[in-house]
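[1] The following block contains a protein sequence and its predicted model.
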Amino acid sequence: MKELITLTAEKDLGRIDKLLGARLTDYSRSQVQQWLKEQLVLVNDVPVKANYKVKKQDLIKIEVPEPQELELIAENIPLEIVYQDEDVAVINKPQGMVVHPSAGHPNGTLVNALLYHLKDLSSINDVVRPGIVHRIDKDTSGLLMIAKNDAAHLSLAQQLKDKTSLRRYVALVHGNIPHDKGVIEAPIGRSKVDRKMQAVVEDGKAAVTHFEVLERFGDYTLIELQLETGRTHQIRVHMAYIGYPVAGDPVYGPKKTLKGQGQFLHAKLLGFKHPRTGEEMVFEAPLPAIFQKTLAQLRKKD
């Protein structure tokens, strides 16, 4: 069955190919370009070209072709394995890598790399997500725990549910946050305007984000965040909601932002109780080079 995606522009948004490439994160930019060529993208019920400038109140409809059946293939993709034993692995995922295959990303994902580098992966999730206990966005870097068998998967997933695992992030956000600490409690669900986006909505799922200021740079603030819940795009949605969107975020942030490789958001610290031994395990990953370079430039200006 074909999928119909509808978006309503709340303001002028520039070229449609760039807009859809940024918004439709489940699909590749080359797919978006192909849909435009095949006249599957309609604006106000009229096919448009890639350079069409989206205007306020435009109604965009995309008829997504039926997906091809995904075939999981082990791929020799470089992977930073921070830790592994017979039960779990901890991976430092780079920016730009999708966690698992989907219609828009059939290969080149973390799962494809895991199949090559790790001998065993849990089978609890569906066929395209072996070993995956939790996810981070394509352009978010940092630590992920991977389950190598089903018993480990159940244990790690329960720790996430019970909020006993530790997940800390570092983000660079727009604006100068005046207070040193804060807690954001705002329910998150699918946006009423754009089904590919998340938003703070009354009927959303409970979401709680704690943050603490690490450093201020005038127009930007470096913060550390800790999640109580794990909603899709939670940090990005919550920070935009309180008026301090993550720098470099093409979906929830402003057009004028810092140049990087997507949002400046890094899963820095990961902690959990080992599923077999019960040992408390904590891992930390340094900021990516582009993140460190940007901070160094901001410090020079400050």
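    That came in fine, so what should we check first?

[2] use CA for all of it now, contacts and neighbours both
    OK.

[3] Next, the buried residues of stretch 237-247.
    Neighbour counts over stretch 237-247 (16 or more other Cα atoms under 10 Å) mark Val237, His238, Met239, Ala240, Tyr244, Pro245, Val246, Ala247 as buried.

[4] List the contacts of the third one.
    Yep, that's Met239 we're talking about. Taking Cα atoms under 8 Å, 6 or more residues apart in numbering, we find Met239 in contact with Val173, Pro245, Val246.

[5] So the second one versus Leu7, what's the distance?
    Here Pro245 is placed at a distance of 21 Å from Leu7 (Cα to Cα, to the nearest Å).

[6] Next up, a structure to set beside the first:
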Amino acid sequence: MSKFVVKHSDKNNLQVLYEDNHIIIVNKRAGDIVQGDKTGDKPLSEVVKSYIKDKYNKPGKVYLGVVHRLDRPTTGIVMFAKTSKALPRLNKLFAEKKTNKTYWAIVKNPPVKTEDTLLHWLKKNPKNNKSAAHHKEISDGKKAILHYTTLKTLDNYTLLEVTLETGRHHQIRVQLASIGSPIKGDLKYGFNRSNPDGSISLHARRLQFVHPVSNEAIDIEAPLPEDAVWNACL
């Protein structure tokens, strides 16, 4: 299996982890939005387009397909398609759960169990953009399953590694909060104070998949944010 960890920053402060003719993978910063929304803020997709246009001196519009997203206060791996050939193939990989995504989360209260599988039914409230976790099946609820294991115990926090079986709205955030372990900085789901930069301590750490064009096994790992608590996790 090939493993790539490439650090690259350009004038847009973009950290490119992997790039070929069909795919570009970047390390998203806290506060970046992946795709444009009602805020009108410049999305990460446009920053990546600018990077491609400048790097390859491309005339006209640059093609870029959004494959998946991360919440705005979350950091880590985001993949985009550079070609119309790659986009539907990447969408299929994600839809058929043929990618392995690993997240790291820093929580204040350690879970009772050092490792476990969490099963809830989540219901989203669009009015406050928040999901609620229920232990039993409810009307309009979506089944959510994640697995976590404890990686490290710090003085005041605990580092968890999380993998998902489902991809629901705010899934990791609400499920960890439901067992009394809200993510550091996540005011929306019960943490008592915000992080200085407005982030939450949830990081899309690793992505593994088979390249949809070359059929090569790809394994990407995103460096952690520059932060004293994250540094203590290494």
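    Sure, I can see it. If you're wondering where the values come from, they're calculated on a predicted model, not measured in any experiment.

[7] and which of the contacts of Met239 of the first structure is nearest to Gly131 of the first structure?
    The shortest approach to Gly131 of the first structure among those belongs to Val246, at 28.9 Å (Cα to Cα).

[8] quick one: that closest one from Arg195 of the first structure, how far?
    21 Å.

[9] Glu46 of the second structure maps to what in the first structure?
    Mapped onto the first structure by TM-score structural alignment, Glu46 of the second structure lines up with Asn112.

[10] Kindly confirm my reading that its match is in a strand.
    No: in this structure, Asn112 of the first structure is helix, not part of a strand, as judged by DSSP: H, G, I helix; E, B strand; the rest coil.

[11] In the second structure, what residue spans correspond to helices?
    All helices of the second structure, identified by DSSP state H, fall at 44-56, 86-95, 171-178, 228-232.

[12] quick one: the third one aligns where in the first structure?
    Translated: helix 171-178 of the second structure. Counting by TM-score structural alignment, helix 171-178 of the second structure pairs with residues 234-241 of the first structure.

[13] Run the chain-centre distance for that stretch.
    Centre-to-centre, stretch 234-241 of the first structure and its host chain are 12 Å apart (Cα atoms, centre = their mean, to the nearest Å).

[14] Quick check: that stretch compared with the second structure, mean distance?
    Stretch 234-241 of the first structure, aligned to the second structure and superposed, deviates on average by 0.9 Å (mean Cα distance after the TM-score superposition for the first structure).

[15] ok, back up a step: mapped onto the second structure, which of the contacts of Met239 of the first structure hold?
    With the contact criterion set to both residues aligned by TM-score structural alignment, their matches' Cα atoms under 8 Å, these that also touch in the second structure are Pro245, Val246.

[16] Turn the contacts of Met239 of the first structure into a markdown table, including distance to Asp85 of the first structure.
    Shown next, in a markdown table, are the contacts of Met239 of the first structure (distance: Cα to Cα, whole Å):
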| residue | distance to Asp85 of the first structure |
| --- | --- |
| Val173 | 36 |
| Pro245 | 38 |
| Val246 | 35 |
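
[17] and which of the contacts of Met239 of the first structure is nearest to Asp150 of the first structure?
    Minimum separation from Asp150 of the first structure among the contacts of Met239 of the first structure (Cα to Cα) is found for Val246, which lies at 35.2 Å.

[18] Stretch 153-166 of the second structure spans what distance, first to last residue?
    27 Å.

[19] My error: substitute stretch 240-257 of the first structure in the last question.
    Start-to-end, stretch 240-257 of the first structure (Cα to Cα) is 13 Å.

[20] How about residues contacting that stretch?
    For stretch 240-257 of the first structure, using Cα under 8 Å, 6+ apart, the contacting residues are 22-23, 171-175, 177, 197, 200, 236-237, 239, 258-265.

[21] Can you list which of the residues you listed are found in strands?
    Secondary structure from DSSP state E places Ala171, Leu172, Val173, His174, Val200, Leu265 of the contacts of stretch 240-257 of the first structure in strands.

[22] Can you select the buried ones from those in ChimeraX?
    With 16+ other Cα under 10 Å as the burial test, the buried ones among those are selected in ChimeraX as follows:
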select :171,172,173,174,200,265
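
[23] so which two of the ones in strands among the contacts of stretch 240-257 of the first structure are the farthest from each other?
    Taking Cα to Cα, no two of these sit farther apart than Leu172 and Val200, at 20.7 Å.

[24] circling back to that earlier point, need the buried residues of stretch 237-247 of the first structure in JSON lines with distance to Gly278 of the first structure, can you?
    Listed next are those as JSON lines, based on distance: Cα to Cα, whole Å:
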{"residue": "Val237", "distance to Gly278 of the first structure": "34"}
{"residue": "His238", "distance to Gly278 of the first structure": "33"}
{"residue": "Met239", "distance to Gly278 of the first structure": "34"}
{"residue": "Ala240", "distance to Gly278 of the first structure": "37"}
{"residue": "Tyr244", "distance to Gly278 of the first structure": "38"}
{"residue": "Pro245", "distance to Gly278 of the first structure": "38"}
{"residue": "Val246", "distance to Gly278 of the first structure": "35"}
{"residue": "Ala247", "distance to Gly278 of the first structure": "38"}
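
[25] Can you tell me which of those is closest to Pro106 of the first structure?
    Of all those, Val237 has the smallest distance to Pro106 of the first structure: 26.6 Å, by Cα to Cα.

[26] ok, that closest one touching Met197?
    No: using Cα atoms under 8 Å, Val237 of the first structure makes no contact with Met197, being 9.1 Å away.

[27] so what sits against both of the two?
    Common contacts of Val237 of the first structure and Met197, defined by Cα under 8 Å, 6+ apart, are absent altogether.

[28] Roughly how far does the residue mapped onto Leu17 of the second structure from the first structure sit from Thr232 of the first structure?
    Counting by TM-score structural alignment, Leu17 of the second structure lines up with Val82 in the first structure. Distance of Val82 of the first structure to Thr232 of the first structure, computed by Cα to Cα: 24 Å.

[29] Repeat that for Gly142 of the first structure.
    Here Gly142 of the first structure is placed at a distance of 16 Å from Thr232 of the first structure (Cα to Cα).
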